[in-house]
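In: The sequence and its predicted three-dimensional model are supplied below.
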Amino acid sequence: MSRATPHAPPAAPTPSPSAARSGLLSLPGLPSLPVPWAALAGYAATRVLGLLALTLTAAATGKDGWHRLSGRWDAVWYTRIAEHGYGYQVTLPDGGVHADLAFFPLFPALERALSTVSPLDAATAGLLLSWAASLAAAWGIYAVGAHVAGPRTGVVLVVLWGAYPTAFVQSMAYTETLFTALAAWALYAVLRDRRLLAGALCVLAGLTRPTAAALIAAIGIAALATTVRERRPRAPVVLGALLAPLGWFAYIVYVGVRQGSATAYFDVQAGWGNSIDGGVALARFITGLPWPAALGLCAALALLAWLVVLCVRQRQPLPLLVYTIAVVVISLIGAAYFGSRPRLMMPAFGLLLPPAAALARLRTRTAVPVLAALALASAVYGAFTLLGSGPP
């Protein structure tokens, strides 16, 4: 296995003058970017297919598919926070406590803001926010993929992310799309050496999900590598790295002050069964399965490990590689409900870059049916999972 070494990523293609006149959007702190219509259309098609599968399956089973998107599991907690603020908790029959302080504040704050200025209720506002964020995430993923491996790979990468096995969550009032959008654009900002912008986006990501720790690590390690390579600290690089953890840290401090304990946030997470145990719970879960299921799960984990190896062999840029590996590790070392782990890994879109590059090398008439089959399988799986009893 070859080792990944820090190196300057290839320069992004310069848009043509004609493209500059029609189809570019200028983002603060970044060069003008062509709107990747093919990538966004392909991504939207995967999600429309998922919603269609959900609608048909719900009609056939007599269930309410729309309610599954905006009114169950974590979405209910976000809506409650948006409507009433923090302070709600549930005591379980075994004495355990589920407190709403486990949920980071940016998404419910946006739900509240949108429902305040529009006729939408908080639940519907959350759904629209998630859908809008999914398009922003798709564009950001394309930007990273195109920068690293070319526009064609960027398009395929976006479609693969939309056809991820648990991609149905991208259509729910959950935080995965908002977090992935912020993470993708923060990583792209690092790749384009816009470190202050990357740090600012990471602040927002840190107010969205605890997984922002992976993004903080990526920005920090990239800053250290840049400083060592250039043999001098640059103010934007250092300030961006110092800015990055402020959102995450601010919420941890807020919970600590509110609860009167420095470890309060982690105690709240432990009440949900989400404490860090180094993978002990995962090992126990595997050994408690019937042997065919255990072998299948071990094969899935081996595939995950192989994808990480391929990311290293592909020589992905250091910040993307650190972020991807950190998201995977964080998702596996917690004691959380096992069924949620694929969802927790979904923001690690870098895992899909090696298969995206392989598919991009195929002829279009070969790649399109493969992507369509993956999208259909994801849509069917998502429909039956959403209409089931357990949370994603």
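Out: Looks like it came in fine. Note that this is a predicted model, so its numbers are computed, not measured. Residues are numbered from 1 along each chain as shown.

In: alpha carbons only for contacts and neighbour counts from here, please
Out: Fine.

In: Now residue 322: closest residue in space, sequence neighbours ignored.
Out: residue 218 (5.2 Å; Cα to Cα, 6 or more residues apart in numbering).

In: should've said residue 348
Out: In this structure, residue 348 finds its nearest non-sequential neighbour in residue 324, 4.9 Å apart by Cα to Cα, 6+ apart.

In: wait, what's in contact with the residue most central in space within the chain?
Out: Computing the C-alpha centroid of the chain and ranking residues by Cα atoms, centre = their mean puts residue 347 first, at 2.4 Å. Residues in contact with residue 347, defined by Cα atoms under 8 Å, 6 or more residues apart in numbering, are 176-177, 179-180, 327.

In: Identify the farthest-apart pair in the residues you listed.
Out: Maximum pairwise distance among the contacts of residue 347 (Cα to Cα): 14.7 Å, between 177 and 327.

In: okay, those two: which has more neighbours?
Out: residue 177 (27 against 21; other Cα atoms under 10 Å).

In: any idea how far the spatially closest residue to the more buried one that is not a sequence neighbour lies from residue 189?
Out: Excluding its sequence neighbours, the residue lying closest to residue 177 (Cα to Cα, 6+ apart) is residue 134, at 4.8 Å. Remark: distance between residue 134 and residue 189 (Cα to Cα, to the nearest Å) = 18 Å.

In: what about versus this one:
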Amino acid sequence: MIDLETRTAGRPGALRRAAPALLGYAAVRALGLLALALWSAARDKNAYTLLTARWDSLWYTRVAELGYGYEVRLPNGDVHSNLAFFPLLPWLERLGAALSPLSYADAGFVVSLLASLAAAWGIFAVAEHLHGRRAGVCAVLLWAVLPVGIVQSMAYSESLFTALAAWSLYAVLTGRWVTAGLLASLAGLTRPVGLAVAAAVWAAAIAAFVRSRGDGVPDGARGPRHAPGEGARRVLGMVLAPLGAAGYVLWVGHRTGEGPLGYLDVQAGWRNGFDGGVAFARFVAGRFTSFPSALAGVALVVGVVLLLRLYVVCVRRRQPLPLLVYTGVVVALALCASSYFGSKPRLLMPAFPLLLPLALSLARLRTSRSTLVVGVLAMASAVYGAFWLNGSGPP
């Protein structure tokens, strides 16, 4: 029999149940944008330009406008190629510009805003499915008030990726294998960390297969019944899940002439790679060579410890396997990348399952106290986001 929970997202009341979470999320993001506008005006900067036409946003719009092939050669010999940027966001920017009077940058901003709401809804769906409606609302609000939450409103790919990942994970949790595989494939066309979503689908499918093999009962007794064709749908989901990321990586290798691993050479041109966290450890250690940079080093160490502690809590509380696999891969890829250390907070932003233990704790508080906590965090996030985005380096 198909569990009635698999129909949760499709019931007419799904949006109504998610409405408090989405309204709260929109309010937090509006506060962040207001703080950014005020801070930017005080510094004689344009807030909209900061959101749509700096750093990675420019690379995405160049792909949308000119296609792939653009690169910048730096004096030190590094080559920054736009092949490093996955294509789904530029495709959507190009589509938005083709169907409306919007520019590519405007379309990217609109995609980000819509995707952030879709991501909030997906996070709510996962948390509600596991822990109930109140925890779902709290999980969304905690994701909204992350210190780097302003990135959710930028013409970056984080919101789009998180939306696809969250809904793919929800589809896995509710047994919709083909949907999960399709969404995982799209996530793989959005960011390199799409590997995490595909890994979650595979882990869940393998675990389900093992459970199904163990359902047989000796002596002719009848074990649990499964929906007809579930095994075939599960296999199809597994096949679909890695196609997006694998297809783009192989295409880049073919285009560069470097073979299947050519994408790694493109990343090397950005001095980015996977070194097991050695470069990040050296970066943190370097903060302790002087004062006050040592304070930043302490903050980094505390942040990493808390991050790992949250993951341990998720494991101990028996969070579903696909969420643990997804989060583990996202965290590993973020912390063990060999470059762009200042960008690690936003690279960790899609790891929303880490917030579920905190959401449960927040949900247990009285409404007045939980509202106060979220309000204080929202103010802090808005101020920090405005300060951060008005800085000199890319987020």
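Out: Great, that's in hand. As the structure is a prediction and not an experimental result, all values here were calculated from the model.

In: residues near the counterpart of residue 328 of structure 1 in structure 2, how many?
Out: Structural correspondence for residue 328 of structure 1 with respect to structure 2 (TM-score structural alignment): residue 331. For residue 331 of structure 2, the tally of surrounding residues (other Cα under 10 Å) stands at 23.

In: secondary structure element for residue 331 of structure 2?
Out: Following DSSP states H and E, the helix or strand that holds residue 331 of structure 2 is helix 321-335.

In: how big is the offset of that helix relative to structure 1?
Out: Compared with structure 1 after fitting, helix 321-335 of structure 2 has a mean deviation of 0.8 Å; criterion: mean Cα distance after the TM-score superposition for structure 1.

In: Next secondary structure after that helix?
Out: Using DSSP H and E, the first helix or strand after helix 321-335 of structure 2 is helix 344-347.

In: C-terminal to that next one, what's the next element?
Out: Going down the chain from helix 344-347 of structure 2, the next helix or strand is helix 356-364, by DSSP H and E.

In: circling back to that earlier point, quick one: the residue nearest to residue 348 of structure 1 from residue 285 of structure 1, how far?
Out: Taking Cα to Cα, one finds residue 324 of structure 1 at 24 Å from residue 285 of structure 1.

In: So if I had to pick from the two, which one is more boxed in?
Out: Shown here are residue 324 of structure 1 and residue 285; by other Cα under 10 Å, residue 324 has more neighbours (23 against 14).

In: Spell out which residues sit in contact with that one, please.
Out: 214, 348-351.

In: Residue 130 of structure 1 too?
Out: Here residue 130 of structure 1 is in contact with 170-175, 177-178 (Cα under 8 Å, 6+ apart).

In: so it is in which element?
Out: With DSSP H and E as the test, residue 130 of structure 1 turns up in helix 122-149.

In: which residues in structure 2 does that helix align to?
Out: Residue span in structure 2 matched to helix 122-149 of structure 1, by TM-score structural alignment: 104-131.

In: What mean distance separates the matching stretch from the matching residues in structure 1?
Out: When structure 1 is superposed, stretch 104-131 of structure 2 averages 0.4 Å from its matched positions, counting by mean Cα distance after the TM-score superposition for structure 1.

In: ok, back up a step: got the contact list for the residue nearest to residue 322 of structure 1?
Out: Shown in contact with residue 218 of structure 1 (Cα under 8 Å, 6+ apart): 318-323.

In: sorry, back to before: for the match of residue 328 of structure 1, list the residues it contacts.
Out: 348, 351.

In: What's the match for residue 242 of structure 1 in structure 2?
Out: With TM-score structural alignment defining the correspondence, residue 242 of structure 1 maps onto residue 239 in structure 2.

In: So that match versus residue 169 of structure 2, what's the distance?
Out: Using Cα to Cα, residue 239 of structure 2 is found at 16 Å from residue 169 of structure 2.

In: which of these two has more neighbours?
Out: Taking neighbours as other Cα under 10 Å, residue 239 of structure 2 and residue 169 compare with residue 169 leading, 31 against 17.

In: In structure 1, what residue corresponds to that one?
Out: Checking TM-score structural alignment: residue 169 of structure 2 goes with residue 187.

In: And for residue 35 of structure 1, the neighbour number?
Out: Residue 35 of structure 1: 16 neighbours (other Cα under 10 Å).

In: quick one: it and residue 24 touch, right?
Out: Yes - with contacts counted by Cα atoms under 8 Å, residue 35 of structure 1 reaches residue 24, the gap being 5.7 Å.

In: what helix or strand does the corresponding residue of structure 2 for residue 219 of structure 1 sit in?
Out: Using TM-score structural alignment, the partner of residue 219 of structure 1 in structure 2 is residue 201. Using DSSP H and E, residue 201 of structure 2 sits in helix 194-213.

In: go on, residue 394 of structure 2?
Out: Assigned by DSSP H and E, residue 394 of structure 2 falls within no helix or strand.

In: so it touches residue 55, yeah?
Out: Yes - the criterion here is Cα under 8 Å, and residue 394 of structure 2 meets it with residue 55 at 5.9 Å.

In: residues touching the residue lying closest to residue 376 of structure 1 once chain neighbours are set aside, list them.
Out: Leaving out its chain neighbours, the residue that sits closest to residue 376 of structure 1 by Cα to Cα, 6+ apart is residue 49, at 7.1 Å. Counting by Cα under 8 Å, 6+ apart, residue 49 of structure 1 touches 375-376, 379.
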